[in-house]
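In: coords below, sequence missing:
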């Protein structure tokens, strides 16, 4: 049996409570992230925040990297003052995921950034973010109701990697975000748009994709299946 490719997924470290514990620092990740990796044929491995100098070692032991969604990125990382609606509360995660992304890009590892993960990919490549999208588009259509994900259509760009994987003119996606790409990072191109002009996907060299929506919250496995397939082919081509 061919080994499943190892897909590393970044995680949170947050205060949580359950059972007899009122508060305990906990490594957290929504169950849907590893579930879609497994459904796509990959072996999911969680990557909790660590010292940045260990990122290259972590990347060397996985076949692809998923940067998961989560809280806002510290705007100081792209040279901006904090907007009143920005909730940037995970500096350790910011530093760790930045290091992971840089190591993965340097190594040519397949990468999928989801929501915050797409935004961080853009920032790592030198881009900037719109810190509160409703200020720009004038509506809350990218954010679901309390404790739910919204849905809206996105338009993949023909001729791009995302456009090839999602060839429909419009794709309905699960969404939950209030920030978005502003200035595009170096080496990235836009590969999907929302109806209101919001950047919904970016891509770079090799298999480097960021999507602003949450594919793990739906039943469309095409992006994750492509990531796993690319990771498997890369692993098979690497000696030893």
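Out: Yep, it's here. Computed from a predicted structure; not experimentally measured.
In: every contact and neighbour count from this point should use C-alpha atoms.
Out: Noted.
In: what about the helix or strand where residue 225 lies, distance to the chain center?
Out: Per DSSP states H and E, residue 225 falls inside helix 222-237. Taking Cα atoms, centre = their mean, to the nearest Å, one finds helix 222-237 lying 16 Å from the centre of the chain it belongs to.
In: which residues in this structure form helices?
Out: For the chain, the helices defined by DSSP state H occupy 32-39, 55-60, 91-107, 116-124, 134-137, 161-165, 222-237.
In: and the last one, what does it pack against?
Out: Helix 222-237 is packed against strand 6-10, helix 32-39, strand 64-67, helix 161-165, with contacts defined by 3 or more Cα pairs under 8 Å, 6 or more residues apart in numbering; DSSP states H and E.
In: give me the neighbour count for residue 19.
Out: As a burial measure, residue 19 scores 5 neighbours (other Cα atoms under 10 Å).
In: next one: residue 78
Out: For residue 78, the count of nearby residues is 16 (other Cα under 10 Å).
In: wait, it touches residue 126, no?
Out: Yes. Assessed by Cα atoms under 8 Å, residue 78 is found in contact with residue 126 at 7.3 Å.
In: got the buried residues for the helix holding residue 225?
Out: Going by neighbour count (16 or more other Cα atoms under 10 Å), the buried part of helix 222-237 is 223, 224, 225, 227, 228, 229, 230, 231, 232, 234, 235.
In: next: stretch 153-165.
Out: So stretch 153-165, judged by 16+ other Cα under 10 Å, has buried residues 153, 154, 155, 156, 157, 158, 160, 161, 162, 163.
In: can you tell me what sits against stretch 87-106?
Out: Contact with stretch 87-106 is made by 10-13, 49-53, 55-56, 58-59, 65, 67, 71-75, 110-111, 120-121, 124, as judged by Cα atoms under 8 Å, 6 or more residues apart in numbering.
In: from those, list the buried ones, please.
Out: Buried by 16+ other Cα under 10 Å: 10-13, 49-50, 52, 55-56, 58-59, 65, 67, 71-75, 110-111, 120-121, 124, out of those.
In: against that first model, consider the following:
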């Protein structure tokens, strides 16, 4: 049996700080993802395939068994008809374009999509939705600003009893149906 090929979207990483002596290569860029994404795909029995923006999204999707849209910077508010607020400063228009094309191609080809963090926002906006650009302005709470390590679980979310998520989480759901999570987002789906 062939293991499923799971495409994982990448982000641009500046190479200027890399190397044994952090001098790097000025002006050079890398495409990469957090190792956790690849490790999770492998642990689930898939083969992670990092997707650089140099590939044609409509071609690569036809060769994949699944698409993982990874986290990262904010979707450019222009994509959902808004001007950026001061806190929405990190945009990558080339990544937005590439991932919007990937979403469209995956939907057209029936390729399953797992969207994480930014990925959820990409799917939402690609399908005509909008975003709350800065949660602290809406509810006064900032998920993104903390001194804790990003792996620390900071609050709970309710998980529906008969859901696929509940089955997947198993013992990570407490007796009241809550799971501790580490959400570090300053934006949300509107």
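Out: Now that the structure is in, tell me what you want to look at. Bear in mind the structure is a predicted one, so any value in this text is a computation, not a measurement.
In: just want the angle from the helix holding residue 225 of the first structure to strand 6-10.
Out: 130 degrees (axes from the mean of the first three to the mean of the last three Cα atoms, to 10 degrees).
In: quick one, what contacts residue 9 of the first structure?
Out: By Cα under 8 Å, 6+ apart, residue 9 of the first structure lies in contact with 33, 34, 44, 45, 46, 47, 65, 66, 67, 68.
In: in PyMOL, select just the buried ones from those.
Out: One line in PyMOL is enough to select the buried ones among those; burial here means 16+ other Cα under 10 Å:
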select buried, resi 33+34+44+45+46+47+65+66+67+68
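In: ok, so of the contacts of residue 9 of the first structure, who is nearest residue 137 of the first structure?
Out: Closest approach to residue 137 of the first structure among the contacts of residue 9 of the first structure (Cα to Cα): residue 68, at 24.6 Å.
In: map residue 140 of the second structure across to the first structure for me.
Out: The alignment partner of residue 140 of the second structure in the first structure, by TM-score structural alignment, is residue 138.
In: tell me the contacts of the closest residue to residue 235 of the first structure other than its chain neighbours?
Out: Leaving aside its sequence neighbours, residue 235 of the first structure sits nearest to residue 63 (Cα to Cα, 6 or more residues apart in numbering; 6.3 Å). Applying Cα under 8 Å, 6+ apart to residue 63 of the first structure gives the contacts 5, 6, 7, 8, 109, 110, 231, 232, 234, 235.
In: any idea how far the last one is from residue 167 of the first structure?
Out: I take that to be residue 235 of the first structure. Counting by Cα to Cα, to the nearest Å, the gap from residue 235 of the first structure to residue 167 of the first structure is 27 Å.
In: coming back round to it: now, the most widely separated pair of the contacts of residue 63 of the first structure?
Out: Greatest spacing in the contacts of residue 63 of the first structure, by Cα to Cα: 8 and 234 (14.8 Å).
In: can you tell me what sits against stretch 135-152 of the second structure?
Out: Residues from elsewhere that reach stretch 135-152 of the second structure, judged by Cα under 8 Å, 6+ apart: 181, 182, 183, 184, 185, 186, 187, 188.
In: and of the residues you listed, the nearest to residue 133 of the second structure?
Out: Distance to residue 133 of the second structure, by Cα to Cα, is smallest for residue 187 among these, at 4.9 Å.
In: residue in the first structure matching the closest one?
Out: The alignment partner of residue 187 of the second structure in the first structure, by TM-score structural alignment, is residue 179.
In: wait, its match sits on residue 120?
Out: No. Using Cα under 8 Å, residue 179 of the first structure is not in contact with residue 120; the gap is 11.2 Å.
In: which one in the second structure is aligned with residue 112 of the first structure?
Out: By TM-score structural alignment, residue 112 of the first structure lines up with residue 114 in the second structure.
In: pull the contacting residues for the residue lying closest to that match once chain neighbours are set aside.
Out: In this structure, residue 114 of the second structure finds its nearest non-sequential neighbour in residue 68, 4.8 Å apart by Cα to Cα, 6+ apart. Neighbouring residues of residue 68 of the second structure by Cα under 8 Å, 6+ apart: 6, 7, 8, 9, 113, 114, 115, 116, 119.
In: report the buried residues of stretch 165-184 of the first structure.
Out: Within stretch 165-184 of the first structure, the residues scored as buried using 16+ other Cα under 10 Å are 166-167, 170, 173-182, 184.
In: just stretch 116-123 of the first structure next, same as before
Out: Under the neighbour-count criterion of 16+ other Cα under 10 Å, stretch 116-123 of the first structure has 116, 117, 118, 119, 120, 121, 122, 123 buried.
In: residue in the second structure matching the last one?
Out: Pointing back at residue 123 of the first structure there. Using TM-score structural alignment as the criterion, the counterpart of residue 123 of the first structure in the second structure is residue 125.
In: show me what contacts the aligned partner of residue 69 of the first structure in the second structure?
Out: In the second structure, the residue paired with residue 69 of the first structure is residue 71, using TM-score structural alignment. Counting by Cα under 8 Å, 6+ apart, residue 71 of the second structure touches 116, 117, 118, 119.
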